[in-house]
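Student: coordinates only, sequence not included:
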């Protein structure tokens, strides 16, 4: 069975498979863990405040070049530098409120998946997988 792909923010999801999805509120300690590599930056506290200000939808996507392609779909960190048609280009205005996070490398993705999905992610293959990937 395929995961229904009606996520407005991920228009290319026929090439990727959702293997993790949850809608959660994040506490301060968790947010500080997630952004630990940015703790020395002057915007760190604002970033933590932003992510704990309301619920977030955490997702894991799997597929060929998903990190690289996903970051292109997300857009530049600064929404002003993001092309129309990207998530940040269409839905964000300020760099401190750029609406979405995406892992910057496979290594970062592995760490972030372990943090956000300690229970693990779904292991499955779509019936159309063979028609999308070589």
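Tutor: Now that the structure is in, tell me what you want to look at. As the structure is a prediction and not an experimental result, all values here were calculated from the model.

Student: hey, let's count contacts and neighbours off CA atoms from now on
Tutor: Will do.

Student: Now do the same contact list for the residue most central in space within the chain.
Tutor: Closest to where the C-alpha atoms of the chain average out (CA atoms, centre = their mean) is residue 102, at 3.9 Å. For residue 102, the contacting residues are 67, 70-71, 74, taking CA atoms under 8 Å, 6 or more residues apart in numbering as the criterion.

Student: do the same with residue 59
Tutor: If you count contacts by CA under 8 Å, 6+ apart, residue 59 has them with 18-22.

Student: most neighbours, which of those?
Tutor: With neighbours taken as other CA atoms under 10 Å, the top of the contacts of residue 59 is residue 18, carrying 20 neighbours.

Student: what kind of secondary structure is it in?
Tutor: On the three-state scheme (DSSP: H, G, I helix; E, B strand; the rest coil), residue 18 is labelled strand.

Student: got a list of contacts for stretch 66-75?
Tutor: Counting by CA under 8 Å, 6+ apart, 10, 16, 81-83, 85-89, 100, 102-106 sit against stretch 66-75.

Student: now do 6 Å
Tutor: By CA atoms under 6 Å, 6 or more residues apart in numbering, the surrounding residues in contact with stretch 66-75 are 82, 86-88.

Student: which SSE is residue 109 in?
Tutor: In this structure, residue 109 sits in helix 106-116 according to DSSP states H and E.

Student: So for that helix, what gets flagged as buried?
Tutor: Applying a neighbour-count criterion of 16 or more other CA atoms under 10 Å, one finds 109, 112-113, 116 buried in helix 106-116.

Student: take the one below as the second:
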């Protein structure tokens, strides 16, 4: 089992896609174990995108991510990090395959609706930015036996 961070970015919130996007993760059999809507502050943006702060595109990235509320989610599942990233599709909605979130809903490189952690270390660091330990609602769903085998 893995846990990953997923952010529904300002464009997803403004376009009223929250429900449709959440339903895709649930339909896949992933578990949302924490979720909240918040405004990303410039300080939080700098922490989240620390590796990009000195790059020329950073000001527009910060402006975008702080422009409207986001929905932050902690999602659990088997190989959740790679599964979620596959569900999102290529970073640019222009290049994302049909059937992926970005392929179905985005036609932009920057307005690409969602962020997901790209590895276990990033997931830990990013989850710690958005959630405290007591905000996780760990549980085993009664549907689990219908979503995966006992030995998975």
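Tutor: Yep, that arrived. Only a predicted model underlies this, so the values are computations on that prediction, with no experimental measurement involved.

Student: who wins for most neighbours among the contacts of residue 102 of structure 1?
Tutor: Neighbour-wise, the contacts of residue 102 of structure 1 (other CA under 10 Å) top out at residue 74, 24 neighbours.

Student: Translate it into the numbering of structure 2.
Tutor: Alignment note: residue 74 of structure 1 maps to residue 88 in structure 2; criterion TM-score structural alignment.

Student: can you map out the strands along structure 1?
Tutor: Using DSSP state E, the strands of structure 1 run over 17-24, 56-62.

Student: Make CSV out of those and add distance to residue 132 of structure 1.
Tutor: Conversion of the strands of structure 1 to CSV gives the following (distance: least, CA to CA, whole Å):
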stretch, distance to residue 132 of structure 1
strand 17-24, 11
strand 56-62, 13
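
Student: Indicate which one of those is closest to residue 41 of structure 1.
Tutor: Evaluated with CA to CA, these place strand 56-62 nearest to residue 41 of structure 1, the distance being 22.6 Å.

Student: re earlier: can you tell which of the strands of structure 1 is closest to residue 38 of structure 1?
Tutor: Put simply, out of the strands of structure 1 the one that sits nearest residue 38 of structure 1 is strand 56-62, at 19.4 Å, with distance taken as CA to CA.

Student: List the buried residues of that closest one.
Tutor: Going by neighbour count (16+ other CA under 10 Å), the buried part of strand 56-62 of structure 1 is 59-61.

Student: cool, stretch 63-72 of structure 2 as well?
Tutor: Under the neighbour-count rule (16+ other CA under 10 Å), stretch 63-72 of structure 2 has 64-72 buried.

Student: Would you enumerate the residues in contact with the counterpart of residue 59 of structure 2 in structure 1?
Tutor: If you follow residue 59 of structure 2 across to structure 1 using TM-score structural alignment, you land on residue 45. Contacts here follow CA under 6 Å, 6+ apart; on that basis residue 45 of structure 1 touches nothing.

Student: ok, now the one 10 residues further on?
Tutor: Each residue near residue 55 of structure 1 by CA under 6 Å, 6+ apart is listed here: 24-25.

Student: 10 Å - rerun?
Tutor: Contacts of residue 55 of structure 1 were listed using CA atoms under 10 Å, 6 or more residues apart in numbering, and they are 23-26.

Student: If any of those are buried, put those into a PyMOL selection.
Tutor: Buried subset of the contacts of residue 55 of structure 1, written as a PyMOL selection, criterion 16+ other CA under 10 Å:
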select buried, resi 26
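
Student: once you map the contacts of residue 55 of structure 1 onto structure 2, which are still in contact?
Tutor: Mapping the contacts of residue 55 of structure 1 onto structure 2 (both residues aligned by TM-score structural alignment, their matches' CA atoms under 10 Å) leaves 23-26 still in contact.

Student: so can I have a markdown table of those residues showing distance to residue 95 of structure 1?
Tutor: A markdown table is the format used below for these (distance: CA to CA, whole Å):
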| residue | distance to residue 95 of structure 1 |
| --- | --- |
| 23 | 23 |
| 24 | 23 |
| 25 | 22 |
| 26 | 20 |
